[in-house]
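# from the sequence below, what's the structure:
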Amino acid sequence: MTYKETLNWMFQQLPMYQQKGSSALKNKLDNIIHFSEVLGNPHQKFKSIHVAGTNGKGSCSHMLASILQEAGYKVGLYTSPHLKDFRERIKINGKAIGKGNVKDFIKAHKSFLEKNELSFFEMTVGMGFHYFKEEKVDVAVIEVGLGGRLDSTNIIVPEVSLITNIGLDHIQLLGGTLEKIALEKAGIIKRGIPVVISERQPETEGIFKLIAAQKNSEIVFADELPIKNYKTDLLGNYQHKNIQGVVATIKKLKSLTVHDHHVKAGLKKCIDNTGLLGRWQILGKKPKIVCDTAHNKEGLSLVLEQIKKIKSPQVHFVLGFVNDKVLDDVLSLFPKNAKYYFVKPNVPRGLPAKELKDKAAKFELIGEISKSVKEGLEKALGNAKDDDLIYVGGSTFVVAEVV
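Predicted structure coming up:
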């Protein structure tokens, strides 16, 4: 198979959560454990850092990888989902896995994958871990895909774990309260391994303390540590919270040598070092066009706070969501005096633009339907003046169509 044919097989033959939803999930670790044994347990051949959470785990993972690169290490980075190219999920020192590596891995293991009916995410985790072993990385930063306890990445025993902000997302799978979701995220806490909590939340603090105590694991809340006011090239005021968790994690990383100047350089060169996309990314200046992958109440609250501070004469929202979001909580956050362009991200889970428009009208958010994200952005550009702000978001998949 060609690289394109290989990707088509991966995407179509086996369901993928980002595309299909809950039907893609396998709520057990049996498959990935079996696959890892077939691969020679590659995850045991390199050091790792595990990152879970609802908001900020992608940014934190990239920051950690950038800092470790600046410290001179060969760093693997496993993240999800991808925005433009599948290979974004598996990188070493900012360079994506080669097309040939993807193709050869699937070719070598295709019969096993078919026979055992591995999910898209399970095979991708196996691919990433195998690639990191083959390339002899010093350390890999591993981002949880969904939840934590039963996530396929949760076979690793990291040097330290990081749990970022907890929000109400994927509630049909993880639970309808912050406490239940925190319990799933806390599943990455390993016996005797330190865990850093980047943001103290009253609903979740007790859960993390309880699980850490049961596992005899040191627990650190980032706000307890004296952390400098570091700067990063990742825009967005919300990154300050992420930086606290990242720096606290680095401080607990005893097996690797990282100095303060590595932290400073890594945070300032995160985009250059890792190629991160879609976090308060500026796409244009007159008018200012910003996209961001925030897609739940907690994430969007922070984004909308920042939009208020910009004080543009008119804000235009090119907005789309997937169909499993609790939209009442989200839409109530948006300003009534903005102009809206409702779109459907081009994935099966995408919420129809007409349905989004009708739901938004209940919150006095008035706008028009566009046939695509691209058309929505074109309409916004046609109506916006130079001093206006255009925001594109609501879903990772909306952002993927404009970056």
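# for the rest of this, base every contact and every neighbour count on C-alpha atoms.
Noted.
# helix or strand next in line after the longest helix belonging to the chain, which one?
Determined from DSSP state H, the single longest helix within the chain is helix 99-116. Per DSSP states H and E, the first helix or strand lying C-terminal to helix 99-116 is helix 120-134.
# orientation of that following helix relative to helix 99-116 in degrees?
Inter-element angle recorded for helix 120-134 and helix 99-116: 130 degrees (by axes from the mean of the first three to the mean of the last three Cα atoms, to 10 degrees).
# please give the structure of this sequence too, so both can be compared:
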Amino acid sequence: RVNGEMIDREYVVDFVEKYREQFEPVRPSFFELTMEMAFLWFARQKVDIAVIETGLGGRLDSTNIITPVLSIITNIGFDHMKFLGDTLPQIAAEKAGIIKPGVAVVIGEKGDKEVEQLFRNKAAALDAPIRFAEEEVNDLSAVRKGSKWIYSTREYPTIIGELGGFAQKKNARTVLTATRLLMEQGFTIPHNAVYQGFSQVISLTGLQGRWQLLQEKPRIICDIAHNAHGLRDVMEQLKAEQYNRLHLVFGMANDKDTESVLSLLPKACRYYFTRASVERALDEHLLQEQAAFHGLHGESFGSVAEAVAEAIKNADKDDCIFIGGSSFVVADALPLFS
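Take a look at the predicted model:
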């Protein structure tokens, strides 16, 4: 998207036709191909600022060909362990690969001492200024109001946050720290732009799947959290919801640490184990078997649509249905409610 507008459909078709002979022998991943298309689209649109998110890790990620004006590492959790390593310092080292010589970096959450020191050492070696959001914005208060957050700091009193997930409290610190660093570099960011960015983030960006309410009666919520670090916040938020019975439509990718995730899930609910329509999806029967060892029981379904339909059929109007475990599962579910 550029200024909130989705890329032209015709441009996508033209890109494939124009570059097919060049990319087919290389066999890039879907992410690598769409990243290249996005970069060319941004260049064509002559954007002033582009927000680029890595796909996997950082050091070897395809997006790491750029030299940014600011780097942000939100947090370190056990994710993509097949590729990034099976310890937090190993994963942090891969994520730290986006730190560039002389380019400031914001760390959203310090993590443990070893991870924090790794980031400090990497930044020092590259003469990159480093800021930790927890230190930089240490006066943030957050109060829940309906489905939104009300944040306040000395610099920005009473910010309305449109994203209502529990994790957004940490993200708010990261965003405000990044804003401060960009302004120190000479960027002009008016206060009203910060307030608008928080209060209208969904309409401005088209962001979906972040503690998103899809339906009332029964209450249906989805979230793309897909590792233990993210799902811990989501499960805490589910506990705070009011409902008679809880139904979980749940699927995962096959490169995730299923054991750490399943250990976080509530036992007192009905499960609908499923798989998303991508090759990376974990087999629903295998997930069901692994979940049983954690006391989690339910049925398995070969598609997200089937699982959602069954959950809705079984739920009363005062129940709650949660859809998640994978961004791919949520992507398959969203069109069902459009």
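# what is the longest helix of structure 1 packed up against?
helix 3-13, helix 120-134 (3 or more Cα pairs under 8 Å, 6 or more residues apart in numbering; DSSP states H and E).
# now the helices for the stretch 151-300 of structure 2?
Counting by DSSP state H, counting those that start in this stretch, one finds helices in the stretch 151-300 of structure 2 at the ranges 168-184, 191-199, 201-205, 228-240, 258-262, 284-292.
# for the second one, what is the distance to the chain centroid?
Averaging C-alpha coordinates over helix 191-199 of structure 2 and over its chain gives two centres that are 21 Å apart (Cα atoms, centre = their mean, to the nearest Å).
# in that helix, which residues are buried?
By neighbour count on 16 or more other Cα atoms under 10 Å, the buried set for helix 191-199 of structure 2 is Tyr195, Gly197, Phe198, Ser199.
# report the contact partners of the alignment partner in structure 1 of the last one.
In the superposition onto structure 1, Ser199 of structure 2 corresponds to Lys268 when matched by TM-score structural alignment. In this structure, Lys268 of structure 1 makes contact with Lys231, Thr232, Asp233, Leu234, judged by Cα atoms under 8 Å, 6 or more residues apart in numbering.
# which residue lines up with the last one in structure 2?
Taking TM-score structural alignment for the superposition, Leu234 of structure 1 sits opposite Leu163 in structure 2.
# ok, that match touching Arg210?
Yes - between Leu163 of structure 2 and Arg210 there is a contact under Cα atoms under 8 Å: 7.0 Å.
# correct me, but Asp127 of structure 2 touches Gly102?
Yes - Asp127 of structure 2 lies in contact with Gly102 (Cα under 8 Å); the separation is 5.2 Å.
# rewinding a little: and the match of Leu234 of structure 1, how many neighbours?
22 (other Cα atoms under 10 Å).
# show me the contacts for it.
Leu163 of structure 2 makes contact with Ser147, Lys148, Trp149, Phe198, Val201, Ile202, Arg210, Trp211, according to Cα under 8 Å, 6+ apart.
# give the aligned equivalent of Ala96 of structure 2 in structure 1.
By TM-score structural alignment, Ala96 of structure 2 lines up with Ala186.
# its match against Ile211, yeah?
Yes - counting by Cα under 8 Å, Ala186 of structure 1 does reach Ile211; the two are 6.8 Å apart.
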